[in-house]
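> sharing a model prediction with you, sequence too.
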Amino acid sequence: MRLATTALALIATAVPALAEEVNLYSYRQPELLAPLTEAFTAETGIDVNVAYLEQGMVERLQAEGDRSPADLVFTVDISRLAAVVNAGVTQSVTSEVLNTNVPEQYRDPEGHWFGLTTRARIVYASKDRVDTSEVTTYEDLADPKWKGRICTRSGTHPYNVALVSAMLHHHGEEETKAWLEAVKANLGRKPQGNDRAQVRAIWAGECDIALGNTYYMGQMLNDPEQKEWADSVNVLFPVFEGGGTHVNISGVAMTKSAPNRENALKMMEFLTQPEAQEIYAHANFEYPIAPGTEADELVTSWGSFEADDVNLMTLAGLRADALRVIEEVDFDG
């Protein structure tokens, strides 16, 4: 497992130091967190030590147990947040600041995790071959007119599993299974690659529409090698029939062992304040969660949307069923 830290020697120890500090385990890359950690230290004088984990966060926390130096965990995707909570390695946090700044659907009902930013699961559509009015709902993707025209990454990737979980929430298993079978019939190629690869496929003429997350557009538009791909598509914000646009989150949770609990709570509250929210969202081309905050100008240029109001922990509870349905239709086959 590769680690990149600002204080690796400290993070590796099991005995908390007496300095004013807070220790993070993160699935988010250090450079994405650096603007936040630097701002927090400047405001509070509390040092922040970050251990970047490519995988195995839950297993590491379980192995360390009460000796873990980690105070907070940062991750993306509701399924990963739920996995940390379900493993019993987090603790409930009660904070008026957090409850005020984080809308109810973006925090755990029991206070074990709090969302920091959101990203929408949207449709990339060819500017040349697709009218922007042709896709208004996720259900539209099952229309036979898209036969051979849809691209997507693996159906079992967490981003797509979360979307299918939301479909289950809105329509139940029978309709969701029929929808998945119809979407599979419309695929122009076997599911493969990441979200950026789908945009490249549209640019190359391999398909006309694809599922993807909003923040990848920001990343591609700022990458000279990928800007041409991004310029070839429009961003469309479909909704569920009877619901809104599907969103997922980045979030933070306090570990059960947290040796620097007071400092950890200070950082959690800091992260939901407007200044920190906008720093984080702008760095990642995501949407800030706190009321009164705004996304980056580039992100807002893609248009507005109404987010689905289901609590994301509800979707996490449907993950196993979503995976089962995806495998039953052999979506990736």
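Everything's here; your move.
> use CA for all of it now, contacts and neighbours both
Will do.
> in the stretch 51-200 of the chain, which spans are strands?
Taking DSSP state E, counting those that start in this stretch to define them, one finds strands in the stretch 51-200 of the chain at 72-76, 114-126, 150-151.
> nearest to residue 312, of these?
Closest approach to residue 312 among the strands of the stretch 51-200 of the chain is made by strand 114-126 (9.7 Å; CA to CA).
> now the angle from the closest one to strand 72-76?
Strand 114-126 and strand 72-76 are oriented at 20 degrees to each other (axes from the mean of the first three to the mean of the last three CA atoms, to 10 degrees).
> helices of the protein, start to end?
For the chain, the helices defined by DSSP state H cover 8-12, 30-44, 57-64, 78-86, 96-101, 158-185, 195-203, 214-221, 227-231, 261-271, 274-284, 297-300, 312-317, 319-328.
> buried deepest among these, which one?
helix 195-203 (a mean of 23; mean count of other CA atoms under 10 Å).
> mind giving me the packing neighbours of that one?
Applying 3 or more CA pairs under 8 Å, 6 or more residues apart in numbering; DSSP states H and E, one finds that helix 195-203 makes contact with strand 114-126, strand 209-213, helix 214-221, helix 227-231, strand 233-236.
> switch to 7 Å and redo it
Here helix 195-203 touches strand 209-213, helix 227-231, going by 3 or more CA pairs under 7 Å, 6 or more residues apart in numbering; DSSP states H and E.
> how far off centre is the first one?
When C-alpha coordinates are averaged (CA atoms, centre = their mean, to the nearest Å), strand 209-213 and its chain have centres 15 Å apart.
> between that strand and strand 114-126, how many degrees?
Going by the same axes, to 10 degrees, strand 209-213 makes 160 degrees with strand 114-126.
> put this beside the first:
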Amino acid sequence: MPRHSLIAATAGLTVLASALTGCGFTGGQPADLQIYSARHYDLEGAFGQFTEETGISVEFISGGDAELLERLKAEGEDTPADVFMTVDAGNLWNAARQNELAAIDSAVLDQAVPEDLRDPQGRWYGLAMRARTVTYNPAKVDPAEFDAKDTYGGLTDPKWKGRLCMRDATSSYTQSLVASLIDLHGREKALKIAKGWVANDVQIMSNDVLLLEAIDAGTCDVGINNHYYLARTLAKNPDLKVDLFWASQGGSGTHVNISGAALVEGSDNPEAALRLIEWLATKGQNAFVDANHEFPVNPTVKPEPVISDFGEFKRMPLNAQAYGDLNAEAVDLLAEAGYK
């Protein structure tokens, strides 16, 4: 089968293929690299810069994490994909577990990406990091009220009853946070924490922006957000009455997750694909993460100014296997706790 022909092994994949969008062909010729990407924001700037610097052109096929993984599996050795890019460590681990990713031997990547933000077998590498931490209305909350050792668990304290807003149980952000708590504390304690949130009459929000607006408006006093949503909102509204508190700095640290990339097993252009991933982890880090106010994974690269103002923080070590392997258990735990 030709390199750039797409197969539809099932009727479901045919529907999927029609739902995905591609861009980046130049001069009527196929691009040098094809990326299957679940990362939907601010791709053009970074990858345009990469093409300018290297002459390697890039095409994107966009979709959800699960959709793109199923597409890779259905296409098998005929896949046109060279790089798989996703927005959750558990998804990267799952793709590696299903043998869709090739191992990379790269001293550049091993030096640029901290050990817990990459696969020990070199099958995927984190590139952008997000922190899910506590936000609050400074007119309503003294940050000294937070439990600095276990901030997430501390929100079960009755003093927060009727004051707490959080994301819904279907959110991957909520599920990954709870999976990390199961990994950290065990299921029994994690269930106790989720039940404590529910007992405090947590108000459920459908997205992080609404959550921040609710805190600003005084609908609730405290929430849990990805840091970059606060950075985006502050960039538009500097008078927003929301501050950030780095969770659990006296204990395990703040929960983090990553967007990352991997070389697809069977790529026809592995050298160029490796060059791209190495570039994204080094010279291209700021181009890749700054527009979305994410943290670079490379410790030698400085964060952009808005999130630099949030201050430094200790992060919870990331366990990608737990995020992937414990996701279903996290969903069941939330349901058992009555968390909607």
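Thanks, I have the structure now. Computed from a prediction, not measured in an experiment: that's the story for all the values here.
> of all the helices and strands packed on helix 195-203 of structure 1, which lies closest to residue 103 of structure 1?
It's strand 209-213; of those, that one is closest to residue 103 of structure 1 (CA to CA) at 20.8 Å.
> which neighbouring elements make contact with the closest one?
Using 3+ CA pairs under 7 Å, 6+ apart as the test, strand 209-213 of structure 1 ends up in contact with strand 114-126, strand 150-151, helix 195-203.
> how about those in CSV, adding distance to residue 210 of structure 1?
Formatted as CSV, these follow (distance: least, CA to CA, whole Å):
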stretch, distance to residue 210 of structure 1
strand 114-126, 5
strand 150-151, 5
helix 195-203, 6
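> wait, which of these is closest to residue 170 of structure 1?
strand 114-126 (15.8 Å).
> in structure 2, what stretch matches the closest one?
With TM-score structural alignment applied, strand 114-126 of structure 1 matches the range 125-137 in structure 2.
> coming back round to it: residue 322 of structure 1: which of the helices and strands packed on helix 195-203 of structure 1 is closest?
Residue 322 of structure 1 lies closest to strand 209-213 among these, at 17.0 Å (CA to CA).
> just give me the neighbour total for residue 206 of structure 2.
Residues within reach of residue 206 of structure 2, counting by other CA atoms under 10 Å, total 13.
> that one against residue 167, yeah?
Yes. With contacts counted by CA atoms under 7 Å, residue 206 of structure 2 reaches residue 167, the gap being 6.0 Å.
> ok, the equivalent of residue 258 of structure 1 over in structure 2 to residue 95 of structure 2 distance?
Using TM-score structural alignment, the equivalent of residue 258 of structure 1 in structure 2 is residue 267. To residue 95 of structure 2, residue 267 of structure 2 is 15 Å away according to CA to CA, to the nearest Å.
> circling back to that earlier point, so which of the helices of structure 1 comes closest to residue 120 of structure 1?
helix 214-221 (5.6 Å).
> whereabouts in structure 2 does the closest one align?
The aligned range for helix 214-221 of structure 1 is 227-234, by TM-score structural alignment.
> what's the average distance of that stretch to structure 1?
Superposing on structure 1 and averaging over aligned pairs (mean CA distance after the TM-score superposition for structure 1), stretch 227-234 of structure 2 comes out at 1.4 Å.
> which other residues reach that stretch?
Contact with stretch 227-234 of structure 2 is made by 130-133, 208-209, 240, 292-294, 306-307, as judged by CA atoms under 7 Å, 6 or more residues apart in numbering.
> please apply the same query to stretch 322-333 of structure 1.
For stretch 322-333 of structure 1, contacts defined as CA under 7 Å, 6+ apart pick out 154-156, 161, 164-165, 177, 181, 184, 190-191.
> check those residues and tell me the two furthest apart.
165 and 190 (21.3 Å).
> residue 76 of structure 1 and residue 252 touch, don't they?
No. Counting by CA under 7 Å, residue 76 of structure 1 does not reach residue 252; the two are 8.9 Å apart.
> that older thread, the helices and strands packed on strand 209-213 of structure 1: which one's closest to residue 319 of structure 1?
It's strand 114-126; of these, that one is closest to residue 319 of structure 1 (CA to CA) at 16.3 Å.
> the closest one vs structure 2, average distance?
The superposed strand 114-126 of structure 1 is, by mean CA distance after the TM-score superposition for structure 1, a mean 0.6 Å from where its aligned residues fall in structure 2.
> check the offset of that strand from the chain's centre.
Counting by CA atoms, centre = their mean, strand 114-126 of structure 1 comes out at 8 Å from the chain centroid.
> same deal with stretch 48-68 of structure 2?
Counting by CA atoms, centre = their mean, stretch 48-68 of structure 2 comes out at 18 Å from the chain centroid.
> hmm, back to that, can you redo the contacts of stretch 227-234 of structure 2 as CSV with distance to residue 323 of structure 2?
Putting those into CSV (distance: CA to CA, whole Å) gives the following:
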residue, distance to residue 323 of structure 2
130, 14
131, 15
132, 14
133, 17
208, 20
209, 24
240, 32
292, 23
293, 23
294, 20
306, 28
307, 25
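> among those, which pair sits farthest apart?
130 and 240 (20.7 Å).
> sorry, back to before: any chance of the helices of structure 1 in a markdown table, with distance to residue 239 of structure 1 too?
As requested, these are exported to a markdown table (distance: least, CA to CA, whole Å):
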| stretch | distance to residue 239 of structure 1 |
| --- | --- |
| helix 8-12 | 43 |
| helix 30-44 | 29 |
| helix 57-64 | 33 |
| helix 78-86 | 19 |
| helix 96-101 | 25 |
| helix 158-185 | 11 |
| helix 195-203 | 19 |
| helix 214-221 | 14 |
| helix 227-231 | 22 |
| helix 261-271 | 29 |
| helix 274-284 | 22 |
| helix 297-300 | 18 |
| helix 312-317 | 16 |
| helix 319-328 | 19 |
